[in-house]
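[1] Have a look at this prediction, sequence included:
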Amino acid sequence: MSSALAEHNGNNGVSADDVNTEVSSAVSATTDRGGLCQLEVNVSSAKLKEVGGIFAKGNAYVELTIDSHQPPLKTEVGKKTWTPSWNEHFTVLVTLNSVLEFKVFNHNVLKSNVLLGQNSIKLADILRENNGKLKDCGLKLDLRTEKNGTRLPAGDLYVKLNGIDLTTSELNNGIQSNSTTPANGSDNRSGTDSPASPIVAQSPNSNPTQQATARPTTPVPPTSNRPPPPPPNQNNTAGITGSIPNQSSTATNEGGNSDSQVALPDGWEERTDPYGRHYYVDHNTRTTTWERPEPLPSGWERRHDQYNRPYYVDHNTRTTTWHRPTSESIRTFQQWQERRQQNQDVRRQNYQQRYLIPSSGIQVVGRDLPPGWERRIDHNGRVYFVDHNTKTTQWEDPRTLAPLPPSWEKKVTDQGIVYFIDHSTKTTTYTDPRTGAPSFSSYQGNFDWRLAGFRQMCQDSALPGHTKIAISRNTIFEDSYNAIISLKPYDLRKRLYIMFKGEDGLDYGGLAREWFFQLSHEMLNPMYCLFEYANQNNYSLQINAASSVNPDHLKYFKFVGRVIAMALYHGKFIDNGFTLPFYKRLLNRGVSINDLEQVDPEFYNSLNWIKDNNIDECDMEMFFTADMEIFGEIKTYELKTGGSDIKVTDENKEEYINLMSHWRFTRGVEDQTKAFMEGFYEVVPLRWLEFFNEKELEMMLCGMQEIDVDDWQQNTVYKHYTKNSKQVMWFWQFVRDRKNEQRIRLLQFITGTCRVPIGGFSHLMGSNGPQKFCIEKVGKESWLPRSHTCFNRLDLPPYKSYDQLVEKLNFAIEETEGFGNE
């Protein structure tokens, strides 16, 4: 399968930063799972034997595998050297009998990576040599490679081990007990083998403390109807003072429990009180309960923080929680995720294509055109003017403009955009010196012209070089924030070079599209409390007035403003859009009562009622004030100075409605909006957007949503296929048979984004500019389809049947993520 996927299957391992960002140094080295320990591995450097000739340069990286079958952990690539220095830390879960395998590869862009050398170590041997204590334990590993059946030296690899501190008895007992279990350190807590994973979850210092404010307590058995069971003591609970017992040593079945019952979790024991009632002892927390505990679900683990508080690690999602998970809670969470995904799909479908009504231009009556000018009408009924003197055309009527000032000259770019030359200062500008407005702002009837002018301004302001941003998929929000907020605004206008850690994709534009899509999905997530949905039926976003719960929220709003402007500047799309009134405020345009209708229908209807009725007759006792509740506290704001003493009457109600409409959009979000706009305008100045309205700005950021299959098919090219090839006909049948949401996912698989650009599929952009969607015949029928998002190309093997094509395409779309080599 791995050979069949290109840009969407490049990551088969976990990068160092994926792991290290989710590890707390406060977590103890030995965990509660039977025999599992936390080990820190530092891959320092290497001295490699040169291969490929004297002028060849190495691009080496290391793969670390625990017990052979786990996904490898990969370092960054040490470029152009045979003595790379990585100094990367990995924190993994191991048993005392684990085997650590190190492989050094030479990274190649155009072909498969080459294994330079490998070596493996047995943790038990290292522990015996160091008396069970691993603290800055430096190792020099002799790398070997096999050639023609002979093992040859390939260099040296330097690593350090940290984090295990055992006594001699613990070491001997641990190695002896683990020798009877599989080397992967599996346990039978849930009735099946669940091997230890080298993926480490987040520290409770980051996630759980944000989710709960108090330590959860183990339920205490009720005392009103029956006496509680006796507390555990040292005589009958060996696990209290010694190491926490595992199930095999402490879990009993007193009282004749049936064999069909699920085994107790580690550290639990079932007992019977003097009245013959069953209760359960938790040796981990020294508590008792009447309820039989369920074993932890597959992939979960119990740990303790530095304050000895128990928390739970979900290795499946690499998250932590204070609450003990149950099958029911996990099922509820999964159902919530499914509903959230469905809501997201509905929100995506709310986007509609919007076009401006073509303007017929302004006709001046009673004056003749200047000599050499002619008035014409294009095929859309729009009026334009021809200057036969310069052999140019323009939308504006030459009779409405004054002559250019002395030393000024008007010219047109290759894209048809008017600009002006000031020969006295030897400068050029798009601003008309007669009006002070951009030259293409008069093209009100042609959105494409104004968009082309905006793109030209972005291109003219771009700086040479590129901005490199390296991020991890699992921490894309945090990594992107740290990278973007530390850069100067002018660096954000350079060409972007995005790297996903642990993946080998080359960014010709596809990775940048993927980054904008994934990052916007994360940073605009209402669960971060920065933004909220407009209402329960409108999934467009607006600023959350309660965002101040995060003391650094203004910094994050500035970051979000920068990212949104970068998407606009670089011609990329974001996952979700904002409300139209938000775009109006971004364009520095006023909002009115009509803008409230889609955001807050109830508020809108209330103001409309005031507008349509006589307030004096109703005697409503309203004043120029408004109330707002945040965190349970109600505050009163004056809409104008002294508003608490000014009563609303039928005479001044128009002013009240206008002030109240403005307050509704600004209540509690003035500072957040200011920070957002500060970050936005650092990248895209407001004057560049003066000739767009809020609907066009939304289209520029979000693109069109509905997939027009006919437009897609008409703007597709083929290599080694023709439009009449049976595989091509099957492909379009497959597309037409899918729902719109599935078509979007197919489009995202091929192009890196689910958004279609403004203008349809004919405006798809590739790494070298406009690039239509391409279907190329590649591979064998057993291969999976491959995507090249930077070139909008799908490699479609010559399948023998329609059913086979459907199976392969569905698998490629649903089961792949990441980027591989081009």
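    Sure thing, it's come through.
[2] From now on I want contacts and neighbour counts done on CA atoms only, so please keep to that.
    OK.
[3] what's the helix or strand for residue 428?
    Counting by DSSP states H and E, the element that carries residue 428 is strand 427-429.
[4] packing partners for that strand?
    On a contact count with 3 or more Cα pairs under 8 Å, 6 or more residues apart in numbering; DSSP states H and E, strand 427-429 meets strand 418-422.
[5] on contacts alone, who are the packing partners of the strand it packs on?
    strand 408-412, strand 427-429.
[6] and those strands as TSV, adding mean neighbour count and distance to residue 775?
    Output for the helices and strands packed on strand 418-422, formatted as TSV (neighbours: other Cα atoms under 10 Å; distance: least, Cα to Cα, whole Å):
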stretch	mean neighbour count	distance to residue 775
strand 408-412	14	37
strand 427-429	13	42
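[7] okay if I get those as a markdown table plus distance to residue 128?
    Formatted as a markdown table, those follow (distance: least, Cα to Cα, whole Å):
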| stretch | distance to residue 128 |
| --- | --- |
| strand 408-412 | 79 |
| strand 427-429 | 75 |
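[8] Second structure follows, compare the two:
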Amino acid sequence: MKKGTIIKSLALIVSLADDNYLPENIIVVAGEADDVKALSNITINWSTQPPTEIKLLENLTEHYSVVTIRIKSCKSHGIDTRIRGIQLSCLEERSLGFDQDFFSGNRLIRYPLLQSHSPSAIYRRSTVLQRFMWLLDSVIYYLIPSWQSSIEGCNYAEGLSFTNLESIRQLLPLLKKRMGLIDTLLKGSASDPSDRKVVYINRHTALAHRANPSASADFSNTVFVQLFEGLKPRDRSSQHLTYRWSTQNDQWWECKFISEGIIDQGGGFRDSLSDIAEELCPSDPEAPMPLPFFVRTPNQSNEDGNVNRDCYIPNPACMDFGKYEWIGQLMGACFRGKELLIISLAPYSWKRLVGESYSWSLDFATVDAAEVRIIDSLANMDRDTFLAAGRSWSMVLSDGTHVSIKVDDDGNPKPLDYDDKDEYAARVKEIRMAECDKQLKAIRTGLLKVIPEAVLGLLTWQELETRICGEPEITVEALMKNTYYNHIDEDDLRVKYFWSAVKNFSNEDRSRLLRFITGRRRLPVSIFISSGKNSPVDPLPESSTCCNTLHLPVYSDEKIAEERLRYAVYNCVSIDTDE
């Protein structure tokens, strides 16, 4: 059968003059070799009104690559048969864009959760899902409350925004009319100022501050603060910026760089956004923090093999909510326009900002995986193991602040009893997941001043991050530039196979590879390639994220090396030699 076709009707044409050559029992099966499925079993009674057209199949709902007609017996025990023709009518799966074969072979390597299901089961679920999304597309315009479709009607209500779609939020990218609706909502609330503000920035003092942040306690030398102050209204007649620029506005302000002979025609403006992002969330994990608004997540310092080692979280100790709100406005402006503000927040934070549901074990692990494992382990910990650990009613926040939950008369945390471990675990979860509530609320408030709440309700957290920060583009050249070799030569056959595979990878594959090796999604970061351990030929590769090392085993050829690497980066995130 032609790929993507569905049988509407299948019939055999016979002539009554053939008598004993007429078929009497016909079975129709679909599939190849031993993997076949019976579709119909027809027995014809030629003593009654005989048909000249024998209907075999009608109105199938899925595609079959091979359909076999088996004539099991003939009239009056004849040993031969005669068929005058076959009538076949088919529909093409235009609305689906895939068939059952789409879900077989290597296509599912990137989707490990689907690999335990048969292609036919996935196909049937896909058809139902696509039908559901078609129905949702037809009513999506009626699901948005009018008070959520404008900027003015937005109020912060984390977890309550667009609750009627929350259970299917991760399916929303499948909607065809969604992006058109989002564009309509954004255009309807766009507002371009009549003139462009000019901001004076001293990047020399900003660079000096970045090298030694402790020298300026008020952070006034940073590009962030200079720009924040420079964009404020200069007098009572001046209006505050709305940051709801249209996509046609490709330069939001003009930068005058002090002691630099630069005329800003867009490049200086974009440089200022890049400088702000670098000050908020430095790409170098060893660099000092120039600003107090974010802190490195515990995952960055815990060498425990986690895969979120490049993330930041709002600083629980910073109470400058006005600037947090401004950060949210900048994020909203980038969402609307074509500019990027690359701030590497933990997925937990992005979920909170978009209003998506979140959990302790799954989402807070992107902030502090070690703490999540310890607290979750208390539930099943035996008394002897618990007593040996000697825990107290205390904990540590992401910024390093020690918190005493229960204290004695001297103000010291009380020892934790075994019978209280469940209460302690519940309190830790509550406190840790609320440690930056106020900061996230301020950022989201700024975001909602620029983006209608209905838009956020139509997005997944991944889409919000991508629209603001962009895709983490990772080229082969950039990877090579950041790669070093330990106990293996650069011209070793294993290394050649590795780079041959990487060149065939998509950008997403390379981002996954980087995360598999280093726990980070973006460059720059050093990568070390080492020889594999004593293992059989063609095993899966191993990595040590704490030392950014990939252990390359021996592979038979380039194709197998590429298959093993791709499988590992999508399915074996926990295969880490540290664990």
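    In hand now; what should we look at? Small disclaimer: the values here were computed from a predicted structure and weren't measured.
[9] Got a TM-score for the pair?
    Comparison of the two superposed chains (TM-score structural alignment, normalised by the length of structure 2) gives a TM-score of 0.42, and 310 aligned residues with a Cα RMSD of 5.4 Å.
[10] if we can go back for a sec, among the helices and strands packed on strand 418-422 of structure 1, which is nearest residue 122 of structure 1?
    Among those, strand 427-429 comes nearest to residue 122 of structure 1, with 69.3 Å by Cα to Cα.
[11] immediately after the closest one, which helix or strand?
    Assigned by DSSP H and E, the successor of strand 427-429 of structure 1 is helix 447-461.
[12] Could you check that following helix and say which residues are buried?
    447, 449-451, 453-456, 458 (16 or more other Cα atoms under 10 Å).
[13] just the angle between that helix and strand 418-422, please?
    Helix 447-461 of structure 1 and strand 418-422 are oriented at 40 degrees to each other (axes from the mean of the first three to the mean of the last three Cα atoms, to 10 degrees).
[14] how about the strands of the stretch 251-400 of structure 2, start to end?
    Using DSSP state E, counting those that start in this stretch, the strands of the stretch 251-400 of structure 2 run over 253-257, 294-296, 312-314, 394-396.
[15] quick one, which of these is packed in tightest?
    strand 312-314 (a mean of 26; mean count of other Cα atoms under 10 Å).
[16] Please name every helix or strand in contact with that one.
    Secondary elements touching strand 312-314 of structure 2 (3+ Cα pairs under 8 Å, 6+ apart): strand 294-296.
[17] For the strand it packs on, name the packing helices and strands.
    Using 3+ Cα pairs under 8 Å, 6+ apart, strand 294-296 of structure 2 sits against strand 312-314.
[18] Name all residues that make contact with residue 201 of structure 2.
    Residues counted as contacts of residue 201 of structure 2 (Cα atoms under 8 Å, 6 or more residues apart in numbering) are 223, 226-227, 255-258.
[19] Now residue 29 of structure 2: closest residue in space, sequence neighbours ignored.
    Nearest residue to residue 29 of structure 2, sequence neighbours excluded (Cα to Cα, 6 or more residues apart in numbering): residue 38, at 4.3 Å.
[20] can you tell me the helix or strand for that neighbour?
    Per DSSP H and E: strand 35-43 holds residue 38 of structure 2.
[21] re earlier: to residue 528 of structure 2, which of the strands of the stretch 251-400 of structure 2 lies closest?
    strand 294-296 (23.2 Å).
[22] quick revisit: quick check: which helices or strands does the strand holding residue 38 of structure 2 pack against?
    Strand 35-43 of structure 2 packs on strand 23-32, strand 53-58, going by 3+ Cα pairs under 8 Å, 6+ apart.
[23] 6 Å instead, please
    When contacts are defined as 3 or more Cα pairs under 6 Å, 6 or more residues apart in numbering; DSSP states H and E, strand 35-43 of structure 2 packs onto strand 23-32.
[24] Identify the residues contacting the strand it packs on?
    36-44, 66-75 (Cα atoms under 6 Å, 6 or more residues apart in numbering).
[25] Over to stretch 555-565 of structure 1?
    Residues contacting stretch 555-565 of structure 1 (Cα under 6 Å, 6+ apart): 675-676, 679-680, 683-684.
[26] ok, so of the residues you listed, who is nearest residue 599 of structure 1?
    Among those, residue 676 lies closest to residue 599 of structure 1 (Cα to Cα), at 19.7 Å.
[27] Mind telling me what element residue 186 of structure 2 is part of?
    Applying DSSP H and E, one finds residue 186 of structure 2 within helix 178-188.
[28] One more: residue 559 of structure 1?
    Taking DSSP H and E as the definition, residue 559 of structure 1 sits inside helix 553-569.
[29] Quick one: work out the angle between that helix and helix 447-461.
    Taking the same axes, to 10 degrees, helix 553-569 of structure 1 and helix 447-461 form an angle of 110 degrees between their directions.
[30] Give the buried residues for helix 553-569 of structure 1.
    553-569.
[31] after the helix or strand where residue 483 of structure 1 lies, next one along is what?
    Element membership for residue 483 of structure 1 (DSSP H and E) is helix 476-485. Elements were assigned by DSSP H and E; along the chain past helix 476-485 of structure 1, the next helix or strand is strand 495-500.
[32] which strands and helices sit next to that following strand?
    Using 3+ Cα pairs under 6 Å, 6+ apart: strand 495-500 of structure 1 touches strand 466-471.
[33] Show me what the strand it packs on is packed up against.
    Judged by 3+ Cα pairs under 6 Å, 6+ apart, the packing partners of strand 466-471 of structure 1 are strand 495-500.
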